[in-house]
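Participant: Have a look at this prediction, sequence included:
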Amino acid sequence: MTITREAPLRTSLKPSDHPYLSGPWSPVHEEVTVDELEVIEGAIPEDIDGIYLRNTENPVHQPLGRHHPFDGDAMIHQVSISGSKASYRNRFVRTHCFEAEQIAGRALWGGLMDPPGTGERPGFGAHGGLKDTGSTDIVVHAGRALATFYQCGEAWQLDPVTLEPLGKAPWGPLDGVSAHPKVDEATGELMFFNYSKHAPYMHYGVVDRAGKLVHYTPIPLPGPRLPHDMAITKNFSILNDMPLFWDADLLQRDIHAARLHEGVPTRFALIPRRGRADDIRWFEAAPTYVLHWTNAYEDGEEVVLEGYFQDKPMPDPLEEAGEYSHMMAYVDEHSFQSRLHRWRFDLATGETREERLSDRICEFGTINPDYLMRANRYVWSTTTRPGWFLFDGYVRHDTKTGEEQVYRLPDGVYASESPMVPRKNASAEDDGYLVTFLIDENTQSSQLAILDASDIAAGPIARAALPHKISSGVHATFVTHAQLAADARFHARRSAA
């Protein structure tokens, strides 16, 4: 195993006992490349061939005020797997804000829990005053990795193979890009949304396979909202307007406090992929908040949407967390009680039907990507340690039978969001793997881990040692080398023409 280290960064972060600056959330500041990871358990399957990318909230500088786990700088951890071998590298996302703080050698922006205007620089995002970190999501589109921020900053591009920074996406609109854009590999299109505190409060756009913005339209809402994710089907994009949003009276005083607005339903906007505001079909449903969808598809005259319904979207403070009581509750699935759920929108009648798919508290789900926009049977969710934003296991849901298979990691070991990767020449929907990073607080180490998606209860079938312990993070994706090669051929033909 050969390790190459990049030039050290400037950091002003001090040792801390803050729950999201220590333990499994301890930041790592070195950037390295490892040519081949040492396999320490089992064997990496030969029928995985692609790249696993995971985004990370990884602060570099001492916070100016109160630190929230989603204030960190974006660090992408990447493993490339081919021929039963794996290489590793990690790099920070070089946003404009990251570079400005590297020059200054200290933090210039406040965080999510700080009053607006904290810091020395004007901020970005729907919240106002925040640093644009690109630290929430990671997808691959048109041969480029895109790191995005859930408060609507720029979309930051990287080479998915080398992690070389490629600057901000030139198609990004003035109101930014939210996390969770969706890619349709069949058409090569990327669908995205943004939201803001000024009318019309939301926009929706489409970027084609060549990386060109080909559609952008307002989605008028009654006021500022806090959507987090979207979904796509073959013909529609699905956006939402949910009753958990900023308190209007406090917002007039520039105080950003979200509350559940009683009596306000959840609304879903079904818009044709390149439709306009007049084309939207609105559907109402039970009040809730949803962080993440798992899939959507068309079923005759119905559009089906699946995701995680929160039974208590405005959770009680976790008193045992002291000064972090509110923060802990809003990042704790056991406080907001998220469960797998299905919505059915009847295009003929305009009615919505709902059903609970699981009583288990879980979130951050994945499906076989070959079943995106198709009726799928299986969902793989993560479970979390109560009171924390830490993944401590997995659930494999069979949405046809209701059967659930569970794997719980050993105490002190935590996972990352784990894409389902179909086996080459897969024979069934669940014929494949879950790919993840593990953080082991018992040994102060991290590993690449691979699980059999059809038998997660057996635990990892392979583990490979990473060169350092990484910090817990947020979203991840997997792209095959075949898809990257197809993107490269498309761009080569386009350049030649």
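Facilitator: Received it, and whenever you're ready, just let me know what you need. Residues are numbered from 1 along each chain as shown.

Participant: CA atoms for contacts and neighbours, from now on please.
Facilitator: Fine.

Participant: Tell me how far the residue nearest to Ile3 when sequence neighbours are not counted lies from Arg209.
Facilitator: Setting aside the residues directly before and after it, Ile3 is nearest to Val34 in space (C-alpha to C-alpha, 6 or more residues apart in numbering), at 4.7 Å. Distance, Val34 to Arg209, by C-alpha to C-alpha, to the nearest Å: 31 Å.

Participant: my guess is the residue nearest to Ile3 meets Arg89, correct?
Facilitator: Yes. The pair Val34 and Arg89 qualifies as a contact (C-alpha atoms under 8 Å) at a distance of 6.2 Å.

Participant: Would you mind telling me which of the two has more residues around it?
Facilitator: Neighbours were counted for Val34 and for Arg89 using other C-alpha atoms under 10 Å; Arg89 has more, 23 against 19.

Participant: Report the contact partners of the more buried one.
Facilitator: With contacts taken as C-alpha atoms under 8 Å, 6 or more residues apart in numbering, Arg89 has the following neighbours: Glu31, Val32, Thr33, Val34, His77, Gln78, Val79, Leu163.

Participant: just checking, Phe124 touches Asp132?
Facilitator: Yes. With contact taken as C-alpha under 8 Å, Phe124 and Asp132 are classed as touching, separated by 5.8 Å.

Participant: Take this one as well and set it beside the first:
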Amino acid sequence: MTKPFPAALAEGIDEPCRFDIEVADLELIEGEVPTDIDGLFVQAVPDPMYPPEVAPLWPMTVAAGGDGAVRAFRIKDGCVDFKTRHVRTQRYLLEQAARRSLFGNYRDPFSDDPSVAGQDRTTANTAVYMHAGRLLASKEDGLPYEIDPVTLETKGVWNPGGKITSKTFTAHPKWDPANGEMHGFGYAARGETTRDLAYYVFDADGEMVHEAWFEAPYAAMIHDCALTEHYMLFPLMPLTTDLERLKAGGQHWVYDPDLPTVIGVIPRKGRADQVRWFHAPPTFTGHTINAFEEDGRIVFDAYECDGNGFAAVMPDKHGRMGDPSKVTTRAMRWRIDYHAPSEELTEHQVLAVADGEGPHIDPRRLCQSYRHVFAPTLNRSRLITDRNGRVVPVFFNQLTHFDLTTGHREDWYAGEGATLQDPVYFPRSATADEDDGYLIVVLNRPLEKSNELVILETRRLAAGPVARLKLPVRLRLGIHSNWIDGSLIPAWR
């Protein structure tokens, strides 16, 4: 019989769920589900099956170390079916056979049980995306796992033709809507704490058509990337890793506020000797929004923090944990001339004060100029306390539409005590305007330990949901979400 989970993992709405279930036809609380919606809303969720047997238990292990699960909402004909299922990674299967936790802290093989030395540690718990008719669950410390989009059964590691030689692959590849290519990469590609990057391009059929290896200036987290018509970009986060620190029992990542902003740029399908590393004063680059080319230069938009963007889960290089409430996030724009003689960046523009994360745009506008951004945000003035007088922890309590052309923003506040997970945005139709579509999001009610699925129309966002649906079970916090049009799933064509 499994032991109790430690308090850090057993408190509040984020207590492990540990189940694989499906529920047909979710109960409608309010409104109507639009009948023109036909697709799959998917989300990656870290959900530990067994309590970790490691001390100390680092905050990043609590937040993002759980076994991967795929959460899926099938929406069609005004109805919503729900299903969630754990990804049967090698790690998951080994622990199921042992009926206990065998793997230790986040990205720390030295904290594992000796019986699993050298085994694949990835949990595939960070993002879920579709390419070439395959649904892939991914975490950036290993290769993706292919998932059946209808049953959510695990098909195995995705490595087309065995051609991916990197040990890792990003949870945030980018697509060219013009030709269907997927551009991705692996960092720490030769193993944890290494500076190696492997850049890959896959055609619309899923075949690998390009590979290039090179090294980053230092061993950093490279969580996201960006793609333009002619270039691929790699923004380094000021989070460093060190092999000796890991061996000594330290945390995998630490924040270094003194490191410069570094953005690597390589031509599409370029060689290692064509990579340029551009530098600017220190910032904390988060998720990318989009990138495109204008007047011969690269326009790169991303979220940036004025402090430790992972303050809640990662210490700085002096071992101090930060205060997330004191960190401001802004949508920022860089202009980069790949052919400039200098690699110093100077053109930096604030697009919006976001105080949020997970920006979403119309997928048709990837690699092109765009205008509209949809994101979960935080209204700090509307936080509440629980019955013990403690502030209810909130990442996001609003959904926001930013118009980058006019500077206008529109917010929908989720309600007292409610919090929001990562939403998805998709246009109403193939011919709809860039800002005319739907936002779908899982809403949390932490004090009641319950959840809802919420659907909103973006052109009347402040008016609130057009549909709210009840989840008959409590759901753990997921990480990244995605929308997959029903026409892209082979079994539904």
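Facilitator: Sure, I can see it. Just so you know, these numbers come straight off a predicted model, no measurement behind them.

Participant: Any idea what the TM-score is?
Facilitator: Taking TM-score structural alignment, normalised by the length of the second structure as the basis, the two superposed chains have a TM-score of 0.85; 464 aligned residues with a C-alpha RMSD of 2.9 Å.

Participant: quick revisit: the residue nearest to Ile3 of the first structure -> the second structure?
Facilitator: For Val34 of the first structure, the aligned residue in the second structure is Val23 (criterion: TM-score structural alignment).

Participant: Same question for Phe245 of the first structure.
Facilitator: With TM-score structural alignment as the matching criterion, the partner of Phe245 of the first structure in the second structure is Thr240.

Participant: check contacts around the spatially closest residue to its match that is not a sequence neighbour.
Facilitator: Distance criterion C-alpha to C-alpha, 6+ apart; nearest residue to Thr240 of the second structure, sequence neighbours excluded, is Ala220 at 4.7 Å. By C-alpha under 8 Å, 6+ apart, the residues touching Ala220 of the second structure are Arg195, Leu236, Met237, Pro238, Leu239, Thr240, Thr241.

Participant: Contacts only, for the nearest residue to the last one once chain neighbours are set aside.
Facilitator: Distances taken as C-alpha to C-alpha, 6+ apart place Trp253 nearest to Thr241 of the second structure, at 5.1 Å, with adjacent residues excluded. Listed by C-alpha under 8 Å, 6+ apart, the contact set of Trp253 of the second structure reads Leu239, Thr240, Thr241, Met314, Pro315.

Participant: Can you lay out those as JSON lines showing distance to Ile37 of the second structure?
Facilitator: Shown next, in JSON lines, are the contacts of Trp253 of the second structure (distance: C-alpha to C-alpha, whole Å):
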{"residue": "Leu239", "distance to Ile37 of the second structure": "40"}
{"residue": "Thr240", "distance to Ile37 of the second structure": "43"}
{"residue": "Thr241", "distance to Ile37 of the second structure": "43"}
{"residue": "Met314", "distance to Ile37 of the second structure": "39"}
{"residue": "Pro315", "distance to Ile37 of the second structure": "43"}
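
Participant: Closest one of the residues you listed to Trp158 of the second structure?
Facilitator: Thr241 (26.6 Å; C-alpha to C-alpha).

Participant: How much space separates the closest one from Thr431 of the second structure?
Facilitator: With the distance defined as C-alpha to C-alpha, Thr241 of the second structure ends up 46 Å from Thr431 of the second structure.

Participant: now Asp323 of the second structure
Facilitator: Note on Asp323 of the second structure: its distance to Thr431 of the second structure, by C-alpha to C-alpha, is 44 Å.

Participant: who's more crowded, those two?
Facilitator: Regarding Asp323 of the second structure and Thr431, a neighbour count based on other C-alpha under 10 Å identifies Asp323 as having more, with 13 against 8.

Participant: Please name the residues that touch the closest residue to the more buried one other than its chain neighbours.
Facilitator: Closest residue to Asp323 of the second structure apart from its sequence neighbours, by C-alpha to C-alpha, 6+ apart: Ala311 at 6.0 Å. Taking C-alpha under 8 Å, 6+ apart as the contact definition, Ala311 of the second structure lies against Met321, Gly322, Asp323, Pro324.

Participant: Equivalent analysis for Leu94 of the second structure, please.
Facilitator: Listed by C-alpha under 8 Å, 6+ apart, the contact partners of Leu94 of the second structure are Leu102.

Participant: Check the alignment and tell me where Arg445 of the second structure lands in the first structure.
Facilitator: So, by TM-score structural alignment, Arg445 of the second structure is matched to Asp440.

Participant: Excluding chain neighbours, what is closest to its match?
Facilitator: Val413 (4.4 Å).

Participant: So what's the residue count around that neighbour?
Facilitator: The local packing count at Val413 of the first structure equals 21, with neighbours defined by other C-alpha under 10 Å.
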